[in-house]
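In: I'll drop the sequence and a predicted model, then ask my questions.
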Amino acid sequence: MIFVCETYGIKNTTASNAAFLIGLFVVFTPFVEWWVNKKKPTNKLFLLSIISVIGVFLLTNVTTHQLNINLGDILMLMAALLRGFMVVFTKKVMVDKDVDPIMVTSVQSSVVSIFSIVFLLSIHGFEWVNLIPLDLSFWLLAIYLVLFCTVFAFYAQNYSVKKISPTRVSILMGSEPIFGALFAFAWLSESFTIVQIIGASLIVSATFIVTRKEAVS
C-alpha cells in the first residue's frame, strides 16, 4: 500500500509537495510507536522529529508553492502514515527474536511483488501486456529502483530497526531529501537558496544528534 500510495500520489501532486508530505512519517512514527508499544519516546526524539520535518519543509521549497491539498497529497499523507506503522511493526517482528533481516526483506519483497501483480490484473486484466514499455532506459531505471530503492532500502531499514528504536530510524531516514537535493545540485546543476540551506542544516543537525545514542537516550 505504501508503494501504491506513493506512485499514484507523485503522479497527482508536485515533487516538492510529495517530498515534504512523505517526510511527515518522521513525525508520525513517534506517535505510532507510542500507541503500538505503549512506550512514549523521549521528548528529545519528539523535538528532533519536528526539527527534521521543518528542515524538509524548507529544503523542498514548499514555501514557494501553494500547498493545496488534492488527491495526490492525500495519498502521500497515507503513505507517510503507513511508513510509520511499517517501521514500528518491523521492530516488533525483529526485536528479541533470532530473525535474519535478509529473510524479512525476502518476505516483504515477495509480498509487494505478488500483490502488485494481483492489483495490476484486477485493474487491467490481461491487457497489461500492451502497457509494457519497450524503452531500454525505462527498464534500466526500473532495475535500479528495484535493487537499490526497494530491496536494499528494505534490508537497510530492517537491519537498523533491529538495533535501534523506530523513531530514531525514522529520523535517520528523514535525511533522504538532502541526498535528493545534493544529486540535483551535482547532476542537474540546480542551486540552493538560503531557505533550502537552512532546511538542510536542520535535517543534518537532527540526524547527527540522533546518531549519538547518549544524546537521545
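Out: Great, that's in hand. Numbering: from 1, shown residues only.

In: switch to C-alpha atoms for all contacts and neighbour counts from now on
Out: Will do.

In: distance check, residue 201 against residue 214.
Out: 21 Å (C-alpha to C-alpha, to the nearest Å).

In: looking at these two, which is more packed in?
Out: Shown here are residue 201 and residue 214; by other C-alpha atoms under 10 Å, residue 201 has more neighbours (16 against 8).

In: quick check: the gap between that one and residue 184.
Out: Taking C-alpha to C-alpha, one finds residue 201 at 17 Å from residue 184.

In: got it, and residue 28?
Out: In terms of C-alpha to C-alpha, residue 28 sits 27 Å off from residue 184.

In: alongside the first one, take a look at this:
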Amino acid sequence: MPHTRRTDGVLLALAAVWGSSYLTAKTATDALPVLIVLFLRYAIGALVCLAALRGVGSLTRDEKRYGSLLGLTQAAVLVLETYGVAHTSAGNAGLIISLTLVLTPVLDRGRLPGRFFLAVGVCVVGVGLLVSGNGLRAPGAGDLLMLGAAVVRAGHVVLVGRVTAGRAVRPFQVTAVQTAVGAVLFLVPAAPGLPVLARTGAATWAQLVYLALCCGLCAFLAQTWAVQRTSATRASLLLGTEPVWALLVGVGLGGERLTALGVLGAALIVSGTYWGQSVERVHRAASSEAVRDAALRRAGADLSRAR
C-alpha cells in the first residue's frame, strides 16, 4: 500500500539520517572543540523551538519538570557520544551505540529469557572483533565512551517511557525544554572557546545545523509521525538499520576502513541486535497475553462467586 510504503520510507530515511550523524559529529569535532559542538547543537535547536512555540500557549508544570529531567539525561548521552565519536571511527560509533536496542529491555524489564542474553553475548563478541583492528586488543577510549553512551542512552529511553506514561505531556514541548536545558548546561564550559566561531567555515556551520535540526528536532517529529502510522515492531526493525547506515556512511563518505575481523564484528552486532529485539518482542507479547488470561480468570471466578 502507498501509505505503508511512505511510512516505511520515512523510517528508513530517519535511520539513515541518524546513521549519518556520527560522521557529521566526528567531522565537526575535528574543526571545533567538543563542548562548543555540543553547545551549538543544543542552542540552534532551542532557538528554533522557542520560535515555533510562540503563540502555542504556556508549558505545563509536568512538561517543564520532566523536560528538565530528560534534558539532563539526554545531555549525558550526548557528552559521551560526542567525545566517543571524536576518538573512534564513525562506523564503530554507530555500531556500538546500537547496543542500546538490547540494553534497554534489560533496564526496563529485568527478567528476560536466556536466549535474549545469548543475543547480548553475540553483540559483545561483535564489539570485541569490531574494535580489534588487525588483531585482538583492548577497546580504545572512544570505543569505551560509546559503550558508556549506549548504557546511558538505554537508561534515558527507559526514563522517557516512565515519566511520560499516563501524563498529558506534548512531545514537542518536552523536546523544547530538553534543548533549552542542554544549551544552558553547555554555555558556561563552552563560553571561553566561542570566539573561535568567528573563524569557523560555512561547511562546519552546515554540519552543526544538520546535527541540531535534521538529526534532532526534525528526526524526532518524523519518528513520532511514522510510529503513529505503523506497528512498533515494524518501526523498530526499520530504525534498527541505523548502525548499517552509520557504517556505510563512514566507509563510503568518510574513507574509513574495516578489516576482515571488523566486518565480522559488525555482522555479529547487527545480527545479535535483531535477534535480541525479536526475543524481547515475543517475550513481551507472551507476558501480556498471560496477564490478560489471568485477568479473565479472576473476572470469571468473581462472576461465579457473585452467582
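Out: Nice, thanks for sending it over. Source: prediction; values computed, not measured.

In: TM-score, when you put one on top of the other?
Out: Once superposed, chain against chain, the TM-score is 0.67 (TM-score structural alignment, normalised by the length of the first structure); 204 aligned residues with a C-alpha RMSD of 4.4 Å.

In: can you give me the helices for the first structure?
Out: 2-11, 15-22, 25-37, 43-59, 71-94, 101-124, 136-144, 153-163, 166-173, 176-187, 194-210, 213-216 (DSSP state H).

In: for the equivalent of residue 32 of the first structure over in the second structure, what are its contacts?
Out: Aligned by TM-score structural alignment, residue 32 of the first structure pairs with residue 107 of the second structure. Residue 107 of the second structure sits next to 154-155, 158 when contact means C-alpha atoms under 8 Å, 6 or more residues apart in numbering.

In: in JSON lines, list the helices of the first structure along with distance to residue 65 of the first structure.
Out: Output for the helices of the first structure, formatted as JSON lines (distance: least, C-alpha to C-alpha, whole Å):
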{"stretch": "helix 2-11", "distance to residue 65 of the first structure": "16"}
{"stretch": "helix 15-22", "distance to residue 65 of the first structure": "8"}
{"stretch": "helix 25-37", "distance to residue 65 of the first structure": "21"}
{"stretch": "helix 43-59", "distance to residue 65 of the first structure": "11"}
{"stretch": "helix 71-94", "distance to residue 65 of the first structure": "13"}
{"stretch": "helix 101-124", "distance to residue 65 of the first structure": "33"}
{"stretch": "helix 136-144", "distance to residue 65 of the first structure": "29"}
{"stretch": "helix 153-163", "distance to residue 65 of the first structure": "30"}
{"stretch": "helix 166-173", "distance to residue 65 of the first structure": "25"}
{"stretch": "helix 176-187", "distance to residue 65 of the first structure": "17"}
{"stretch": "helix 194-210", "distance to residue 65 of the first structure": "14"}
{"stretch": "helix 213-216", "distance to residue 65 of the first structure": "34"}
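
In: if you compare those, which one is most tucked away?
Out: Most buried of these, by mean neighbour count (mean count of other C-alpha atoms under 10 Å): helix 166-173, with a mean of 25.

In: endpoints of stretch 46-62 of the second structure, how far apart?
Out: 19 Å.

In: er, stretch 126-137 of the second structure I mean
Out: End-to-end for stretch 126-137 of the second structure, by C-alpha to C-alpha: 13 Å.

In: could you do stretch 181-194 of the first structure as well?
Out: End residues of stretch 181-194 of the first structure are separated by 13 Å (C-alpha to C-alpha).

In: distance from the chain centre to that stretch, please.
Out: 20 Å (C-alpha atoms, centre = their mean, to the nearest Å).

In: give me the contacts around that stretch.
Out: residue 59.

In: also stretch 113-131 of the second structure?
Out: Outside stretch 113-131 of the second structure, the residues touching it (C-alpha under 8 Å, 6+ apart) are 92, 96, 99, 102, 136-140, 143, 261-273, 275-276, 279-280, 283.

In: give me the distance between the match of residue 32 of the first structure and residue 291 of the second structure.
Out: 21 Å.

In: likewise residue 86 of the second structure?
Out: From residue 86 of the second structure to residue 291 of the second structure the distance is 46 Å (C-alpha to C-alpha).

In: what's the end-to-end length of stretch 204-222 of the second structure?
Out: 25 Å.

In: do stretch 37-48 of the first structure as well
Out: Stretch 37-48 of the first structure: ends 20 Å apart by C-alpha to C-alpha.

In: stretch 245-262 of the second structure now?
Out: With C-alpha to C-alpha, one end of stretch 245-262 of the second structure sits 16 Å from the other.

In: now do it: distance to the chain's middle.
Out: Per C-alpha atoms, centre = their mean, the centroid offset for stretch 245-262 of the second structure relative to its chain is 20 Å.

In: ok, stretch 182-199 of the second structure next?
Out: That offset, for stretch 182-199 of the second structure, works out to 24 Å (C-alpha atoms, centre = their mean).

In: with stretch 70-85 of the first structure instead?
Out: Per C-alpha atoms, centre = their mean, the centroid offset for stretch 70-85 of the first structure relative to its chain is 10 Å.

In: ok, and what's touching it?
Out: So stretch 70-85 of the first structure is in contact with 1-3, 5-6, 8-13, 17-18, 21-26, 28-29, 32-33, 170, going by C-alpha under 8 Å, 6+ apart.

In: swap in 7 Å and give it another go.
Out: Outside of stretch 70-85 of the first structure, the residues within contact range by C-alpha atoms under 7 Å, 6 or more residues apart in numbering are 2, 5-6, 8-13, 18, 21-25, 28-29, 32.

In: repeat that for stretch 95-109 of the first structure.
Out: 151, 154-155, 158-159, 162.

In: measure that stretch end to end?
Out: First residue to last in stretch 95-109 of the first structure (C-alpha to C-alpha) measures 20 Å.

In: which bit of the second structure covers it?
Out: Residue span in the second structure matched to stretch 95-109 of the first structure, by TM-score structural alignment: 165-179.

In: follow-up on the earlier one: for the match of residue 32 of the first structure, give its distance to residue 128 of the second structure.
Out: Counting by C-alpha to C-alpha, the gap from residue 107 of the second structure to residue 128 of the second structure is 22 Å.
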